[in-house]
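Q: What follows is a protein structure lacking sequence information:
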């Protein structure tokens, strides 16, 4: 069985230890998003949430303001 897990850098050691404890073969592919790529992905998600009705207009605007001002 093959299991692919995307995690933040901060959790890398935790998952490596879990794999070691499970005696699992581990392959690490360290590709991290740039801040610009991360921002683009977040904007895409918030737009999709708005389309699906999961995010209202105020939440959408607040999030975009936060994203642009950080």
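A: Perfect, I can see it now. Predicted model only: the values in this text are computed from it and were never measured.
Q: only C-alpha atoms for contact and neighbour calcs from this point on.
A: Will do.
Q: Specify the helix with the largest residue count in this protein.
A: Counting residues, the longest helix found in the chain (DSSP state H) is helix 35-51.
Q: Please compare the first structure with the one that follows:
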């Protein structure tokens, strides 16, 4: 995607290794196979008592963000 310079990153052989990403969404299923051991921190900005994803959207977005090298399969 030229808009964000992805073509330049790929040309420089940058694959995202070591990058940290924040996902602000509906939570995440930390037990999902594509996310196990990859969530290093979580914060709850709602009036609920959990960061668990009750809608599935946050898990899907987190897997997309964590899919370096094509490892993510989608939620």
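A: Alright, I've got the coordinates. These numbers were taken from a predicted model, which means no experiment stands behind them.
Q: Superpose the two chains and report the TM-score.
A: Remark: TM-score between the superposed chains equals 0.28 [TM-score structural alignment, normalised by the length of the first structure]; 27 aligned residues with a C-alpha RMSD of 2.4 Å.
Q: in the longest helix of the first structure, what counts as buried?
A: Neighbour counts using 16 or more other C-alpha atoms under 10 Å place 43, 46-47 of helix 35-51 of the first structure among the buried residues.
Q: Turn those residues into a markdown table, including distance to residue 12 of the first structure.
A: As requested, the buried residues of helix 35-51 of the first structure are arranged in a markdown table below (distance: C-alpha to C-alpha, whole Å):
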| residue | distance to residue 12 of the first structure |
| --- | --- |
| 43 | 25 |
| 46 | 27 |
| 47 | 29 |
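Q: which stretch of helix or strand covers residue 60 of the second structure?
A: helix 57-65 (DSSP states H and E).
Q: Mind giving me the packing neighbours of that helix?
A: Applying 3 or more C-alpha pairs under 8 Å, 6 or more residues apart in numbering; DSSP states H and E, we find helix 57-65 of the second structure packed against no helix or strand.
Q: Only the buried residues of it, if you could.
A: In helix 57-65 of the second structure, counting by 16+ other C-alpha under 10 Å, buried: 58-64.
Q: In terms of distance to residue 6 of the second structure, which of those residues ranks first?
A: residue 64 (15.7 Å; C-alpha to C-alpha).
Q: Could you report the distance from that closest one to residue 57 of the second structure?
A: 11 Å (C-alpha to C-alpha, to the nearest Å).
Q: Over to residue 11 of the second structure?
A: 31 Å.
Q: cool, residue 6 of the second structure as well?
A: From residue 6 of the second structure to residue 57 of the second structure the distance is 24 Å (C-alpha to C-alpha).
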